[in-house]
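>>> The following block contains a protein sequence and its predicted model.
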Amino acid sequence: MELVLECIHKKVGAQTWLYDMDMALHSNAVTVLLGATQAGKTSLMRIMAGLDEPTGGKVRVDGRDVTGMPVRERNVAMVYQQFINYPSLTVADNIASPLKLRGESNIAGRVRELAERLHIDMFLDRLPAELSGGQQQRVALARALAKGAPLMLLDEPLVNLDYKLREELREELSQLFAAGQSTVVYATTEPAEALLLGGYTAVLDEGRLLQYGPTADVFHEPCSLRVARAFSDPPINLVPAVAMSTGLRLQGGLELAPRQPLPIASAPDLTVGLRASALRVHQRPGDVALQGEVELAEISGSDTFVHAATPLGEVVAQLTGVHYFELGSAVTLYFDPSQIYVFASHGALMLAPQRTGGC
């Protein structure tokens, strides 16, 4: 399916929920709608599905204008934050329901195949109420996949699951989407999900489309400070800086020499960004040392997040593995100066780190 949004906008009363935006979704690929709560993800998704009409603009499917066409006349599958299953039907019958409507043959075989892919084949004879929340969400996902719709919309489908289940399902979904034939739109507030799912990412903020493109490109080269903030978890470290003939002077007096010249005359006041993952506690050749004091250290999954007071201000370092720090203890953080982002005073990206490897 080729889905194209042309100058879509949405107003509700005096409030603007979506500002003018154009987007052409890539067929048989995942498009992630990334943004904080109330960024406009659900509003945009409902317009794509035909549940709501835009105030202006057009929705085209394979070149045909379907603006205003109700959802019942479109072939769309949807999965919501709150899983929705038929409570009186078994898991097997829930998954089979769209297959029966299409009159498919070998329904039992197809149901078992989908159930096995989502690891719920042992629950086929149970009712949804007899399953955990994560298992019920898998049933809803299996039913959506069984529908075989050319457009599948998933509105934060993992947000209500516990950490371990989210991690498992993220990996499974990326594999399922890659093997499918549907155009998938997946809404999330979490940058990690966007990176894992790959495909394309549209960054939304307060109803505006800030950037849209291949996920790796948007992550590594955010077009603005707003995009960098939205596509960073933990938040990107931001430091005021001044451009000089020799490079940059950061808040606190630290001086850096960027790997390429900056247009100093046009943008003397800058903001330097450094992702938390770029900070380390082990030094490498060419690193810059940053002395600090530990204000907080928290372990999340397989990473440790260290908040430290430094001459640059408070910074957050994301360290791989489990590390222990005494509160108030001295810590030296290191980073490669080639890993900085530089943003102009109006927020536009001026310099991004050079990419290495396949990502």
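Okay, I see it.

>>> drop to CA atoms for contacts and neighbour counts, all remaining ones
OK.

>>> I'd like to check which residues are in contact with residue 44.
residue 18 (C-alpha atoms under 8 Å, 6 or more residues apart in numbering).

>>> That one: which element?
helix 41-49 (DSSP states H and E).

>>> ditto for residue 289
Per DSSP H and E: strand 288-300 holds residue 289.

>>> Now that strand: buried residues?
Across strand 288-300, burial judged by 16 or more other C-alpha atoms under 10 Å covers 288-290, 292-295, 297, 299.

>>> also this one, for the comparison:
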Amino acid sequence: MNQGIELDKVGRIVGGEMHLADIHLRLEPGSFNILLGRTRAGKTSLLRLMAGLDTPTSGAIRFDGVDVTRWDVRRRNVAMVYQQFVNYPSLTVYENIASPLRLAGKLSKQEIDKRVRDTAAMLRLEPYLGRLPAELSGGQQQRTAMARALVKEASLLLLDEPLANLDYKLREELRTEMRQIFKDRPAVIVYATTEPTEALLLGGRTAVLHEGRLLQVGPTLEVYQAPATERVGQVFSDPQMNLWEVEVAGAEARLSPEVVLPLSGHLRTLAPGRYRLGLRAHHLQLAPSSDTDVKLSARVEVEEISGSETLIHATHGKLSLTAQVEGIHRHPFGTQLDLYASPRRLFAFSPEGRLVAAPESTAQEAAHGSH
């Protein structure tokens, strides 16, 4: 009976340095799972343990109830795709895709041919089957590596930031195809990424990692909309979430000597005391979205153009503000401008960093991205 994969209190220490600590994670058969975390969060370490490339220092790994903790990669039915385009340079695309099937030695030549061509068609590689990897674009090389992993029909498919080395346009193109490529596969799929937007686009379930620890696991949209802690909110926001310390008294919170925030909606239940309010950067805007928005008079520190958007880093008194606004804007250092925050979009965290109140979000809102 398929029970999926279970990591039970898994830890890994290398040279006295903690890479992973007390990871408990259950991955259901046929599930799509995202490991979201910044660089050095422990994503690759965790993938390597699941693949059997490394062995945990503590804890157990079970596949369908069988303890495989000490099994090496050759004994596990696993396929892995890396950031680097890992292909055999002297083999054609066809032979690259066919290589794991030939190695297994279980299929006839006709069966191998059918499976290679079916997988190549799914990844739009048919025109390139006779070419060598060096004759391909970066996107085509990564498609080839993915095809080689998929053709095995392994019970566990691991993808370690597979789009990280592609240019922006290719990343967008492959991201939109990913969901279709992985749809209805019986394998457990684990996809590691540093990008919140990628996690939202791919869906499934997300496990948030930080400094080797698992912070929160759940349906991707739920984790985005209700981060259990301030740290999860930060990991699931790019650029980072604005965080402002406030004192709640009565039915209002004071953001600065000049700005008072009336508490309504989901914030109405906050008891008196200190909190940290979080606001994602794309909810801090140059114009109000409703008459309940709070105006923050700000001084521009620096601006960054990012594609068709502008990141404005500014200050309001002691508060640091980061706004992500559509279009190309140019505000020189020191420019005074007004930024608007919607109370409906604010998260409230306790002084210890636990979520106290979250906005009533919608799927449509999250589809804007984790900006």
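The structure has been received and is ready for your questions. What you see is a predicted model, and the numbers here were worked out from it, not measured in a lab.

>>> so the strand holding residue 289 of structure 1 corresponds to what in structure 2?
Matched against structure 2 by TM-score structural alignment, strand 288-300 of structure 1 falls on residues 294-306.

>>> what's the average distance of the matching stretch to structure 1?
Overlaying structure 1 shows stretch 294-306 of structure 2 at a mean distance of 2.6 Å from the equivalent residues (mean C-alpha distance after the TM-score superposition for structure 1).

>>> What does residue 151 of structure 2 correspond to in structure 1?
By TM-score structural alignment, residue 151 of structure 2 lines up with residue 146.

>>> List the contacts of that match.
When contacts are taken as C-alpha under 8 Å, 6+ apart, residue 146 of structure 1 is in contact with 95-96, 98-99, 110-111, 114.

>>> same check, this time on residue 202 of structure 2
175, 178-179 are the contacts of residue 202 of structure 2 under C-alpha under 8 Å, 6+ apart.

>>> what's the matching residue for it over in structure 1?
For residue 202 of structure 2, the residue aligned by TM-score structural alignment is residue 197.

>>> Would you check how far apart that match and residue 101 of structure 1 are?
Applying C-alpha to C-alpha, to the nearest Å, the value for residue 197 of structure 1 to residue 101 of structure 1 is 30 Å.

>>> swap in residue 199 of structure 1?
31 Å.

>>> out of these two, which sits in the busier spot?
A count of neighbours by other C-alpha atoms under 10 Å puts residue 199 above the other of residue 199 of structure 1 and residue 101, at 21 against 9.

>>> ok, and the closest non-adjacent residue to that one?
residue 30 (5.0 Å; C-alpha to C-alpha, 6 or more residues apart in numbering).

>>> residue in structure 2 matching that neighbour?
The equivalent of residue 30 of structure 1 in structure 2 is residue 32 (alignment by TM-score structural alignment).

>>> Roughly how far does that match sit from residue 344 of structure 2?
Distance of residue 32 of structure 2 to residue 344 of structure 2, computed by C-alpha to C-alpha: 31 Å.

>>> next one: residue 259 of structure 2
Taken as C-alpha to C-alpha, the span from residue 259 of structure 2 to residue 344 of structure 2 is 16 Å.
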